[in-house]
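[1] With the input below, show me the fold.
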Amino acid sequence: MSSGKSFSEIISGEQPVLVDFYATWCGPCQMMQPILQETAAKVGPKAKIIKIDVDKNPLAASKFQVRGVPTLILFQHGKPVWRQSGVVPAHQLVQVIDRHAVETV
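    Take a look at the predicted model:
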């Protein structure tokens, strides 16, 4: 999130934003890193993927009722349109993003 935009500004755009709520101490969260990289490579500019450390951003985690990590939430126009906790395979993330990215065109 080096763009200087706030979290709410980032998730409020036209482009779907996949947010990975994670913690540095979480083993499954570390397993998600290469999956997210693969997903980003496959979806390209159709969606933005960002990571939010729940220990450093407890307000964001609380606002979206993140109870466990990793929790992935896809936002569109600032609203959550899909969410799942646990490790999610890249092909499933690509399908979810594709389904929502098509709706904005």
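
[2] only C-alpha atoms for contact and neighbour calcs from this point on.
    Fine.

[3] what about the most centrally placed residue in the chain, distance to Gln30?
    By Cα atoms, centre = their mean, the chain has its centre lying nearest to Val19, at 1.7 Å. According to Cα to Cα, to the nearest Å, Val19 and Gln30 sit 15 Å apart.

[4] circling back to that earlier point, in three-state terms, label the residue nearest to the centre of the chain for me.
    strand (DSSP: H, G, I helix; E, B strand; the rest coil).

[5] and it, how far is that from Leu74?
    Going from Val19 to Leu74 by Cα to Cα gives 6 Å.

[6] Could I get the buried residue list for the helix or strand containing Arg99?
    Assessed by DSSP states H and E, Arg99 sits inside helix 90-102. Across helix 90-102, burial judged by 16 or more other Cα atoms under 10 Å covers 90, 93-94, 96-97, 100-101.

[7] Second chain to compare with the first, below:
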Amino acid sequence: MAIVSIKSKEEFQEVVLQAAQPVLVDFWAPWCGPCKMVAPELEALDEEMAGKALIVKVNVDDNQKLAGDYNVMGIPTLLVFKQGAEVNRLVGFRPRQDLQAALESV
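    Okay, the predicted model is just below:
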């Protein structure tokens, strides 16, 4: 399954908050160095977790209100959702193992 880019609050509601499986949401921006470092980790994780979890990206420049709703103060901020609720938060670059552990814990 491919990583989904969220374009609106409505799409976030549908894709993330109503998902049956755990969701890892990457709040990022194209100009952010650590965000660029985490991108290949997320792509590899997406392949490993296919069918078990969903990986979603939210560009904070295009979705400032959504980032504010989740108190995203720095990027990358990675949130793990289960059944519509935030259950874990990682800020800054993290290796794939940390991201996978955060998803598998739910």
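
[8] what's the TM-score here?
    Between these two chains, after superposing, the TM-score reads 0.87 (TM-score structural alignment, normalised by the length of structure 1); 100 aligned residues with a Cα RMSD of 1.8 Å.

[9] OK, contacts around the residue nearest to the centre of structure 1?
    49-52, 72-75 (Cα atoms under 8 Å, 6 or more residues apart in numbering).

[10] cool, Pro34 of structure 2 as well?
    With Cα under 8 Å, 6+ apart, Pro34 of structure 2 has these contacts: 75-76, 92-93.

[11] make it 7 Å
    Contact analysis of Pro34 of structure 2 by Cα atoms under 7 Å, 6 or more residues apart in numbering lists 76, 92-93.

[12] So which bit of structure 2 is stretch 73-92 of structure 1 matched to?
    Stretch 73-92 of structure 1 corresponds to residues 79-98 in structure 2, going by TM-score structural alignment.

[13] Equivalent analysis for stretch 21-34 of structure 1, please.
    Counting by TM-score structural alignment, stretch 21-34 of structure 1 falls onto residues 27-40 of structure 2.

[14] Tell me the gap between the matching stretch and the middle of its chain.
    From the chain centre to the centre of stretch 27-40 of structure 2 is a distance of 12 Å (Cα atoms, centre = their mean, to the nearest Å).

[15] Now do the end-to-end distance for that stretch.
    End-to-end distance for stretch 27-40 of structure 2: 15 Å, by Cα to Cα.

[16] residues of that stretch that come out buried?
    Burial within stretch 27-40 of structure 2, assessed by neighbour count using 16+ other Cα under 10 Å, is assigned to 27-29, 35, 38-39.

[17] Reformat those residues as a markdown table; add distance to Ala50 of structure 2 and secondary structure.
    Output for the buried residues of stretch 27-40 of structure 2, formatted as a markdown table (distance: Cα to Cα, whole Å; DSSP: H, G, I helix; E, B strand; the rest coil):
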| residue | distance to Ala50 of structure 2 | secondary structure |
| --- | --- | --- |
| Phe27 | 20 | strand |
| Trp28 | 22 | strand |
| Ala29 | 24 | coil |
| Cys35 | 22 | helix |
| Val38 | 18 | helix |
| Ala39 | 16 | helix |
